[in-house]
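Participant: Give me a model of this one.
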Amino acid sequence: MRCIDGLFEAYKALDRISERTSGAEQDKARCTVENILKEVKENGDAALYRYTELFDGFKPNPLEISPDILQQAWEETPPKLQTALQLAHRRIKDFHQHQRPADLSIKGVHGETLGRRWRPVQHAGIYIPGGRASYPSTVLMNAVPAQVAGVEQVTMVSPGGKNGKINTVVLAAAHLAGINKVFRIGGAQSIGALAFGTETIEPVDVITGPGNIYVTLAKKSVYGKVGIDSLAGPSEVLIIADHTAQIEQIAADLLAQAEHDPLAASILLTTESNIAAAIPRELKRQLKNHPRAKICQSSLANWGLIVICEDLKSCIELSNKFAPEHLELLIENPHSLVEKSTNAGAIFIGNWTPEAIGDYLAGPNHTLPTSGTARFSGALGVETFMKNTSLIEFTQNAFDHTSDAVMELAKSEGLHSHSESIRIRKTL
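Facilitator: Now for the predicted structure:
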């Protein structure tokens, strides 16, 4: 990991990390994605078969995984893991139940009624990554808020392995979450299928879930045809640590992020030079016999960063500039920085709240803004799967009190018939 002492250099280093997925590679991927989406739109299932065989090494025939296989996956899941999944499901559902937005109805001073009504979308699609790891937790984090919102149909897509099979625990989580439409396809082609529909897959209204650069660019391209949750990039954690932080805990939390992906970013901001010096040694110790050591080493070498800060004020200034997906506060008085943190996807407060708690079962969603987008966006939630409609009802009294103002505004914009639609009613 690179170690920096000084704010100016730290700002530059954090900017570099924020932009780690941009550049020529993204431009090349974008061209590939557009071609894939075009073919899926034109050729439907045939394109899904072709691209799955090309990229994933198997022909997905049939595309859909039957509910019986989902049931079987659950039954084959070890009892302790079933219990853990059930606990996570219950906690995530309990938390998201509190997010349901309330309808709004206001009586105006002249008798008018103004309101906003919330309703769920009819059909949601969720993308569950495959590849380097399996993510049953992501199944729950995407399916549960959709169901709490009242979505009638949730369709899940996830890439199969070389044998054409999706991870058994992922399927078990889908069964637990009540998903009965699961397709073993991934990549940009699966996003195209959800957005445009094919002979087998119905088009959806909203697509959520993280993925690689091809999935992200595909979601970006189909946005407008469908809604999306966010354009998620590689995962990241930023830890602020003072003299009370434990070296072993800091290193473990940094590695918990690094093991996701070679592009994952693990960042430590600390007021203690001795902690900064000790962390590389502790990381090396914990990486011995680590099952994902190569991924961790690549991540830390390219995107790991340690910054020695003058004080906690400097730490939080850097954090707010970076706007991390995950912010851990391993300091003596963590609540002193919670309100000062203005840009973060999720804040993990104190030594007993490692980020892994939030990844699996704390309750709040683990699908969070990355790459600085926490400056203007937040976690996936129930509202992601809902839309609101404005309700407006004027009485004649309310109309009479506002009509002249409406006509003046319409005339100022040169919109004759807008004004006329008011004037005609004034003469009735």
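Participant: use CA for all of it now, contacts and neighbours both
Facilitator: Will do.
Participant: in the helix or strand where Tyr11 lies, what's buried?
Facilitator: Element membership for Tyr11, per DSSP states H and E: helix 7-18. Buried residues in helix 7-18, counting neighbours by 16 or more other C-alpha atoms under 10 Å, are found at Leu7, Ala10, Tyr11, Ala13, Leu14, Ile17, Ser18.
Participant: For the residue nearest to the fourth one when sequence neighbours are not counted, which residues are in contact?
Facilitator: By that I understand Ala13. Nearest residue to Ala13, sequence neighbours excluded (C-alpha to C-alpha, 6 or more residues apart in numbering): Leu305, at 8.0 Å. Shown in contact with Leu305 (C-alpha atoms under 8 Å, 6 or more residues apart in numbering): Met1, Arg2, Cys3, Ile4, Ala13, Ser266, Ile267, Leu268.
Participant: Second input sequence below; structure requested for side-by-side comparison:
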Amino acid sequence: MIRRLDLRTDPTAELPRAQQDVEHALHVVGPLCDDVRARGEEAVLEYGERFDGVRPASLRVAPEYLEKALADLDPAIRAGLEESIARLRTTCEAELEQTVVTTVAPGATVERRIVPMQRVGLYVPGGLAPLVSTVVMNTVPAQVAGVGSIALTSPPQAEFDGLPHPTILAACALLGIDEVYAAGGAQALALLAYGSVATGGSVQPVDLVTGPGNIYVAAAKRYLQGTVAIDSEAGPTEIAVIADDTADPAFVAADLISQSEHDPMAASVLVTPSDALADAVTAELERQVPTATHQARISTSLAGPQSAIVLVADLDQAVDVANAYAAEHLEIQTAEAAGVAARIVNAGAIFVGAWTPVSLGDYAAGSNHVLPTAGCACHSSGLSVRAFCKNVHVVTYTEAALREVGHHVEVLANAEDLPSHGAAVGIRTGRTR
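Facilitator: Model (predicted):
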């Protein structure tokens, strides 16, 4: 069901990771992205037909389909979406940075102005599961940031005549997103990054692309970075759980299963100093997995090289392992869980205590579920309102303020053998003419 890795006897053993990495997938997505750049919307339609099994009548989803999807939406699902939107909007509004003006000397000010991105592209997966919650997680922080132009793409579905899943369309309508494209995978990201105007289409390029996806979506982000900004390389999902003898094995097993349900390549890792808990969780997995709706993909995920029960000497080593692994989602189910969580420096999101499962964060915690994967949490952050903003310094000096500091500028410019830099100050202060 799931292998064991004992770091007590072999502390140098490699941590569980998927065998297929982003670098490998780059060789696949690079030529595809180049083709979309060269041929535009026609290339995107062809790739949709090849990979998704359907060729949409139009890439752009007509307004009437968005309106119908919202009108047909189950009221309970709508209520859940509205609650998720409200909670996430609350945290985004609290996290939105404000413009700050600093007076560094009399007559000298530096303003850090917060400027929203002008146009962004949001990606919502639609392969094994229609991730309607990802519409919320991408859109709300962009709207709170003040982004003026938002385009969203999601794969065409053969069972819905080439449209994205109707629940995804309904969420777009609920949030007021009317620029929606039936495009998935790397080709969708290339369409957003390059636009299609140069090839006779109507899609304007974006400044930033956000959203999770499979390994090829993550690779496309890496390939397109520089042409467009990205949030992070959010590939197949992963969960790590630090747990000790106080943890409920049924809870731990259910949480490992919940992320394995996403994708056969999803990673589920338990880090524990307790052999007894490891045994109990294994027994719970054997009990719970056979009754799961998506038993096949869950079993594949748990049995893969990316998943394991990792045995450690104590919680100190568990923290070290968790920081080295840098999980997308990290649960702490231990005694004094808050204290353990405080020692974590590398994780996309941390879920503290037995009553805070990752599933809560996936939908309605008020946090964002678009998070860095594959160890990228050591240098990248989860999606937030900040991702949709830029900082611009606005510098204002009076003549007196420039005269007060100008000689320092000239000295430093000469020290770097850039005398014309100094002369640009001197010509104003009368030192050079």
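Participant: rewinding a little: separate out the buried members of the contacts of Leu305 of structure 1.
Facilitator: Buried among the contacts of Leu305 of structure 1 (16+ other C-alpha under 10 Å): Met1, Cys3, Ile4, Ala13, Ser266, Ile267, Leu268.
Participant: residue ranges of the strands in structure 2, please?
Facilitator: In structure 2, the strands defined using DSSP state E lie at 4-6, 100-105, 108-116, 119-123, 149-154, 180-182, 208-210, 229-230, 238-243, 267-272, 308-311, 329-333, 349-352, 389-397.
Participant: Tabulate the ones you listed in CSV, adding columns for distance to Val409 of structure 2.
Facilitator: Listed next are the strands of structure 2 as CSV, based on distance: least, C-alpha to C-alpha, whole Å:
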stretch, distance to Val409 of structure 2
strand 4-6, 59
strand 100-105, 15
strand 108-116, 14
strand 119-123, 37
strand 149-154, 41
strand 180-182, 51
strand 208-210, 36
strand 229-230, 33
strand 238-243, 51
strand 267-272, 54
strand 308-311, 57
strand 329-333, 48
strand 349-352, 44
strand 389-397, 14
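Participant: Indicate which one of these is closest to Gly375 of structure 2.
Facilitator: Closest to Gly375 of structure 2 of the strands of structure 2 is strand 238-243 (C-alpha to C-alpha; 9.9 Å).
Participant: Read off where the closest one ends up in structure 1.
Facilitator: Strand 238-243 of structure 2 corresponds to residues 236-241 of structure 1 when matched by TM-score structural alignment.
Participant: Could you find the counterpart of Val382 of structure 1 in structure 2?
Facilitator: By TM-score structural alignment, Val382 of structure 1 lines up with Val385.
Participant: which residues does that match contact?
Facilitator: Cys92, Glu95, Leu96, Pro141, Ala142, Val144, Ala145.
Participant: Just these: which are in helices?
Facilitator: Cys92, Glu95, Pro141, Ala142, Val144, Ala145 (DSSP state H).
Participant: What's the match for the first one in structure 1?
Facilitator: Meaning Cys92 of structure 2. Match for Cys92 of structure 2 (TM-score structural alignment): His96.
Participant: now that match, nearest residue through space, not along the chain?
Facilitator: His96 of structure 1 sits nearest to Pro145 (C-alpha to C-alpha, 6+ apart), 6.1 Å away.
Participant: Spit out the contact partners of that neighbour.
Facilitator: Lys93, His96, Gly381, Val382, Phe385.
Participant: wait, doesn't the first one sit right on Val148?
Facilitator: Yes - look at Lys93 of structure 1 against Val148 with C-alpha atoms under 8 Å: they come within range, at 7.3 Å.
Participant: related to what we said a few turns ago, so which of the contacts of Pro145 of structure 1 hold up in structure 2?
Facilitator: Among those, the ones still in contact in structure 2 (both residues aligned by TM-score structural alignment, their matches' C-alpha atoms under 8 Å) are Lys93, His96, Gly381, Val382, Phe385.
Participant: roughly how far is stretch 380-390 of structure 2 from the heart of the chain?
Facilitator: 9 Å (C-alpha atoms, centre = their mean, to the nearest Å).
Participant: how much space is there between the residue nearest to His96 of structure 1 and Thr155 of structure 1?
Facilitator: Note on Pro145 of structure 1: its distance to Thr155 of structure 1, by C-alpha to C-alpha, to the nearest Å, is 14 Å.
Participant: Repeat that for Glu317 of structure 1.
Facilitator: Taking C-alpha to C-alpha, one finds Glu317 of structure 1 at 41 Å from Thr155 of structure 1.
Participant: residue in structure 1 matching Asp314 of structure 2?
Facilitator: Using TM-score structural alignment, Asp314 of structure 2 sits opposite Asp311 in structure 1.
Participant: Tally up the residues packed near the closest residue to that match other than its chain neighbours, please.
Facilitator: Spatial nearest neighbour of Asp311 of structure 1, excluding adjacent residues (C-alpha to C-alpha, 6+ apart): Thr271 at 5.6 Å. Each residue near Thr271 of structure 1 was counted by other C-alpha atoms under 10 Å, and the total is 20.
Participant: and Thr271 of structure 1, what is it in contact with?
Facilitator: Ala241, Asp242, His243, Ile308, Cys309, Glu310, Asp311, Leu312, Cys315.
Participant: Please apply the same query to Thr153 of structure 2.
Facilitator: Gly121, Leu122, Tyr123, Val124, Val180, Tyr181, Ala182, Ala183, Gly184, Ala188.
Participant: just curious, which of these is nearest to Ala108 of structure 2?
Facilitator: Gly121 (38.1 Å).
Participant: Just tell me what that closest one corresponds to in structure 1.
Facilitator: In structure 1, Gly121 of structure 2 lands on Gly125 (TM-score structural alignment).
Participant: I'd say that match and Ser158 touch.
Facilitator: No - in this structure Gly125 of structure 1 lies outside contact range of Ser158 using C-alpha under 8 Å: 10.8 Å.
Participant: ok, the two, which is more surrounded?
Facilitator: Set Gly125 of structure 1 next to Ser158 and count neighbours by other C-alpha under 10 Å: Gly125 wins out with 29 against 26.
Participant: follow-up on the earlier one: looking at the strands of structure 2, which is closest to Val132 of structure 2?
Facilitator: strand 149-154 (10.1 Å).
Participant: Quick check: the gap between His294 of structure 2 and Ala219 of structure 2.
Facilitator: Relative to Ala219 of structure 2, and taking C-alpha to C-alpha, His294 of structure 2 is found at 26 Å.
Participant: Have a look at the two and say which one is more surrounded.
Facilitator: Ala219 (26 against 15).
Participant: check contacts around the more buried one.
Facilitator: Here Ala219 of structure 2 is in contact with Val22, Glu23, Ala25, Leu26, Val29, Ala186, Glu233 (C-alpha under 8 Å, 6+ apart).
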